[in-house]
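Colleague: Quick check, what structure comes out for this input:
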Amino acid sequence: MHDYINAKDTELWDVVLDGPYIPTREEYNETDKKKIEKNYKPKKILVCGIGSDEYNKISACETTKEIWDCLKTSHEGTTQVKESKVYMFTTQYENFCIKEGETIHEINSRFTSITNELRWLGEPISPSKQVQKILKVLPKSWESKMNAITEEKDLKVLTMDELIGNLQTVTTLKSSR
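Modeller: Okay, the predicted model is just below:
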């Protein structure tokens, strides 16, 4: 929603976060009228962008800020719930290991789910740390490929996509032998 509303008009996001513009004088000038219009646009975008279940949660909200706060709490939970989720996903990240018989695709999907959750919760993990984490959890049978990657590539700029691509190439070569 953040990106969608900002793409429409960056001032609309201010209305979402700060609440509506309310003119202080009785007669509105043209600037006041435009600002008042901007009070309604993000509300319309939010309401049109949600389903009927979500609408029932926010139908009593009067301002865009109230709607946003309600949706945010509904999806992220309270601060305490958010902190609990951050702790849970951080623990999953720290304890991440490869399961017996897991494919590179499955490893990547599971790992990406954890790192995406942390990013959405405001706790992103840098791409280089993600690459290093995957390299650390590779089984001993991957040691030669891991050494080749660390020697050939600059781990500070190696992306997860490149790493996963390299690992999938090795898997394909091993299975074709």
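Colleague: from here on, contacts and neighbour counts on C-alpha atoms
Modeller: Will do.
Colleague: name the element I149 belongs to?
Modeller: helix 143-152 (DSSP states H and E).
Colleague: what residues does that helix touch?
Modeller: 135, 138, 167, 170 (C-alpha atoms under 8 Å, 6 or more residues apart in numbering).
Colleague: V157: what secondary structure?
Modeller: coil (DSSP: H, G, I helix; E, B strand; the rest coil).
Colleague: wait, isn't it in contact with S128?
Modeller: Yes. V157 lies in contact with S128 (C-alpha atoms under 8 Å); the separation is 6.7 Å.
Colleague: Give me the more crowded residue out of the two.
Modeller: Counting neighbours by other C-alpha atoms under 10 Å for V157 and for S128 shows that S128 has the greater number, 15 against 11.
Colleague: was I right about the more buried one contacting D161?
Modeller: No. Counting by C-alpha under 8 Å, S128 does not reach D161; the two are 11.6 Å apart.
Colleague: and for comparison, fold this next one:
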Amino acid sequence: MRSYGKDIIEHGYYIPLDYQLNEVPITSWTDTQRQRFLLNSKSQNVLCALSKEEYVKEKCNKIILLTRKYELFTMDDGEDIQAMFGCFQTILNELRCLKKTFDNYDNIEKTLRSLSRKWRSLVTILRIVKNLDSMSIVELIGTLKKAKAFSTCKESSFRPASKSSSKAINSDTSYDKESDNESLDEDDQFAFISRKIRNIWKKMSGSD
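Modeller: Model prediction:
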């Protein structure tokens, strides 16, 4: 059987032929020819089983490797958000080709957790004002890019006041904040901050 199997690998399936190299009709096959022909399917099954086993093993190893890569993925310091998203999307695509997928919400959370420290304030705002369950990862990246551009624009347009006026303003502001905070319990403070953040986000959304 081993020699026949080797012949099949090297020369292809066995087909009974006569002396003139014409195919012998099935009705005229001898017992030996019939048995040898049956080895075609047996050898094929063995080869396919081995090939599938190796394929499954390789697939499992690759899924484990990519899943680990997914779990450890983080944004490098100074990395552009679009470049970061491209690397993350590559991992997702490779996993998808192997029939391994994550829920959209898991991908959203993973993306937000992977962002560098400079994005944390924007992530906090985003979690408050946006419904992450209904957002795609592409929409998330677009929103982050827009928020970052808005934040950078605001920072560049900021001009500090003179020291004397700044002190006076800070003094009045700190007094107002202290008096306001004294009258607010913890829940009210959170609601107050949330409203402020929503107002900021609305202004940012209307800046298109």
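Colleague: Tell me how the two chains score on TM-score.
Modeller: TM-score for the superposed pair, counting by TM-score structural alignment, normalised by the length of structure 1: 0.54. Supporting figures: 105 aligned residues with a C-alpha RMSD of 2.3 Å.
Colleague: ok, the most centrally placed residue in structure 2 to M204 of structure 2 distance?
Modeller: In structure 2, the centroid-proximal residue (C-alpha atoms, centre = their mean) is L92; its distance is 3.8 Å. Note on L92 of structure 2: its distance to M204 of structure 2, by C-alpha to C-alpha, to the nearest Å, is 30 Å.
Colleague: Can you name the helix or strand that the aligned partner of P124 of structure 1 in structure 2 falls in?
Modeller: Using TM-score structural alignment, the partner of P124 of structure 1 in structure 2 is T101. Take DSSP H and E as the rule and T101 of structure 2 turns out to sit in neither a helix nor a strand.
Colleague: repeat for K82 of structure 1
Modeller: helix 79-94.
Colleague: corresponding residue for R110 of structure 1 in structure 2?
Modeller: Using TM-score structural alignment, R110 of structure 1 sits opposite C87 in structure 2.
Colleague: ok, so what distance separates its match from Q44 of structure 2?
Modeller: Distance from C87 of structure 2 to Q44 of structure 2, by C-alpha to C-alpha: 41 Å.
Colleague: Equivalent analysis for E109 of structure 2, please.
Modeller: Counting by C-alpha to C-alpha, the gap from E109 of structure 2 to Q44 of structure 2 is 47 Å.
Colleague: what are the ranges of the helices in structure 2?
Modeller: Here structure 2 has its helices, by DSSP state H, at 2-11, 31-72, 81-97, 104-114, 120-129, 137-157, 163-182, 186-205.
Colleague: which one of the ones you listed is the most hemmed in?
Modeller: helix 104-114 (a mean of 17; mean count of other C-alpha atoms under 10 Å).
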